[in-house]
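Engineer: Mind looking at a prediction? Sequence and model below.
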Amino acid sequence: MLNTDDLRTFLTTHDIVAEIISLPVHTLTVIDAAKAVDTSPDRIVKSLLFLVQDQPVLAIASGTGRVDRRQIAAHYGVGRKRVKLADATTVEKVTGYAVGAVPPFGHIQPLATLIDPGVLQMPEIYAGGGAVDALLRISPLEIMRLTNAIKLDLHAAEDEDA
């Protein structure tokens, strides 16, 4: 399994302006992560792996909201039931990282990536840092540069079941 050392190597190799912050606590929830780095929860982003007709797609969205599978399905022209959140085993197999630690890039294979436009409005965000006790501080524009992510409204409305 990949870890923060692998992510650090990726950052150096690709001249990425970012910082891996090692924390004394696990950051398995958005609230925990925000408290650990003394920031607001909306600056914490999640990198979620979905399977769209069994093909992996990474969705980068604000940690405070739910991702709407219908938006992903519509983008790929498939039914909502063809879009599934990957299980922990699949996440590790496809990205190399454990659930809760997945960074937005540096995976064991290149991934199609979607990013919510709301993430791009912030000058700096915190994402998975390769371990549950690490976060990656980075500009969302740097994520766009590295992943060629497609901007897509991923936010689910409050009453929707994503």
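Structural biologist: Received the coordinates, thanks.

Engineer: contacts and neighbour counts: CA atoms only from here.
Structural biologist: Will do.

Engineer: Leaving out sequence neighbours, find the closest residue to His26.
Structural biologist: Closest residue in space to His26, ignoring its immediate chain neighbours: Asp133 at 4.4 Å, by CA to CA, 6 or more residues apart in numbering.

Engineer: middle-most residue in the protein, spatially?
Structural biologist: In the chain, the residue lying closest to the centroid (CA atoms, centre = their mean) is Ser47, at 1.4 Å.

Engineer: which residues are contacting the helix or strand where that one lies?
Structural biologist: Element membership for Ser47 (DSSP states H and E) is strand 45-52. Applying CA atoms under 8 Å, 6 or more residues apart in numbering, the contact partners of strand 45-52 are 56-64, 73, 76, 82-86, 91, 102-104, 119, 125-128.

Engineer: for it, the distance to its chain's centre please.
Structural biologist: The chain centroid and the centroid of strand 45-52 are separated by 6 Å under CA atoms, centre = their mean, to the nearest Å.

Engineer: in that strand, what counts as buried?
Structural biologist: Across strand 45-52, burial judged by 16 or more other CA atoms under 10 Å covers 45-52.

Engineer: C-terminal to that strand, what's the next element?
Structural biologist: Next element after strand 45-52 (DSSP H and E): strand 55-62.

Engineer: Can you get me a residue count around the closest residue to Gly129 other than its chain neighbours?
Structural biologist: Among residues not flanking Gly129 along the chain, Leu135 sits closest, at 4.0 Å (CA to CA, 6+ apart). By other CA atoms under 10 Å, 27 other residues sit near Leu135.

Engineer: element containing Leu135?
Structural biologist: strand 134-138.

Engineer: Need the contact partners of the following helix or strand past that strand.
Structural biologist: The helix or strand immediately downstream of strand 134-138 is helix 140-147, counting by DSSP H and E. The contact list for helix 140-147, computed with CA under 8 Å, 6+ apart, reads 16-17, 104-105, 111-113, 119-120, 122-125, 149.

Engineer: this is the other structure I want to compare:
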Amino acid sequence: MTPACKILQSQKIAFSIHEYQHDPNVKNFGLEAAEKLGLSVEEVFKTLLVTDDKNFYIAVIPVQYQLSLKKVAAALGCKKLHMADVKDAERLTGYLVGGISPFGQKKRLKTVLDQQATELEKIYVSGGKRGLDIGVHPNALQQVLNAAFADIVDAD
């Protein structure tokens, strides 16, 4: 039971656990999860860390998209953001890259969830380790993390 699962359990949030055999040669963890779990890429979301060099933030977006740093900065009220360093991401969340869950991180960070999630009954996010995804209603994710919904993907 990962910290992500424990948080959801403790808050009595309905979720499902989906495990698969992670291939260590795969670098696109989200697309691997969608493929191995038989899900559409629209349903599987990745958790990304961004920073303005003072603060760190979480962005949760569908795996087939790139994050728009301009849009997420606007949604967070920041001037400019860039992707966080892998070491910082792992240190702050307590998870390895490819297994970073938006839930149960060492430090609660301000979170923005792409608005496309509102169109789905369930989205799948990392459960806290590679090869483990959690299915959860987007509103539950928003509630647990006090996240904002915004258009934060690069649509080009």
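Structural biologist: Cool, got the structure. Here the structure is a predicted model, which means the values were calculated and not measured.

Engineer: Overlay the chains and give the TM-score.
Structural biologist: Overlay of the two chains. TM-score (TM-score structural alignment, normalised by the length of the second structure): 0.89; 153 aligned residues with a CA RMSD of 1.7 Å.

Engineer: circling back to that earlier point, next one: the residue nearest to Gly129 of the first structure from Ala101 of the first structure, what distance?
Structural biologist: Between Leu135 of the first structure and Ala101 of the first structure the distance is 8 Å, computed by CA to CA, to the nearest Å.

Engineer: who touches both of those two?
Structural biologist: The contact sets of Leu135 of the first structure and Ala101 overlap at 128-129 (CA under 8 Å, 6+ apart).

Engineer: quick one on the thing from earlier: superposed on the second structure, where does the strand holding Leu135 of the first structure end up, distance-wise?
Structural biologist: Following the fit onto the second structure, the mean deviation recorded for strand 134-138 of the first structure is 0.9 Å by mean CA distance after the TM-score superposition for the first structure.

Engineer: Sort out which residues of the top helix by length along the first structure are buried, please.
Structural biologist: Counting residues, the longest helix in the first structure under DSSP state H turns out to be helix 4-13. Within helix 4-13 of the first structure, the residues scored as buried using 16+ other CA under 10 Å are 4, 7-8, 11.

Engineer: And for stretch 73-80 of the second structure?
Structural biologist: For stretch 73-80 of the second structure, the neighbour count (16+ other CA under 10 Å) marks 73-76, 80 as buried.

Engineer: can you map out the strands along the first structure?
Structural biologist: With strands called from DSSP state E, the first structure shows them at 18-22, 45-52, 55-62, 83-85, 112-115, 125-128, 134-138, 150-151.

Engineer: out of the ones you listed, deepest packed?
Structural biologist: strand 125-128 (a mean of 28; mean count of other CA atoms under 10 Å).

Engineer: In the second structure, which residues correspond to it?
Structural biologist: Strand 125-128 of the first structure corresponds to residues 123-126 of the second structure when matched by TM-score structural alignment.

Engineer: Quick check: that stretch compared with the first structure, mean distance?
Structural biologist: If you overlay the two and look at stretch 123-126 of the second structure, the average distance to its match in the first structure is 0.8 Å (mean CA distance after the TM-score superposition for the first structure).

Engineer: thinking again about what came up before, what's the residue nearest to His26 of the first structure in contact with, if anything?
Structural biologist: So Asp133 of the first structure contacts 22-27 (CA under 8 Å, 6+ apart).

Engineer: Considering those residues, which are maintained in the second structure?
Structural biologist: On the basis of both residues aligned by TM-score structural alignment, their matches' CA atoms under 8 Å, what survives of the contacts of Asp133 of the first structure in the second structure is 22-25.

Engineer: Columns distance to Ala156 of the first structure on top of those, output as JSON lines?
Structural biologist: Converted to JSON lines, those look like this (distance: CA to CA, whole Å):
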{"residue": "Ser22", "distance to Ala156 of the first structure": "31"}
{"residue": "Leu23", "distance to Ala156 of the first structure": "30"}
{"residue": "Pro24", "distance to Ala156 of the first structure": "32"}
{"residue": "Val25", "distance to Ala156 of the first structure": "29"}
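
Engineer: which of the residues you listed are buried?
Structural biologist: Buried residues within these, counting neighbours by 16+ other CA under 10 Å: Ser22.

Engineer: so which of the kept ones among the contacts of Asp133 of the first structure comes closest to Ser139 of the first structure?
Structural biologist: Closest approach to Ser139 of the first structure among those (CA to CA): Ser22, at 18.0 Å.

Engineer: So what does that closest one match up with in the second structure?
Structural biologist: By TM-score structural alignment, Ser22 of the first structure lines up with Glu19.

Engineer: That match reaches Leu132, doesn't it?
Structural biologist: Yes - taking contacts as CA atoms under 8 Å, Glu19 of the second structure lies within contact range of Leu132: 4.5 Å.
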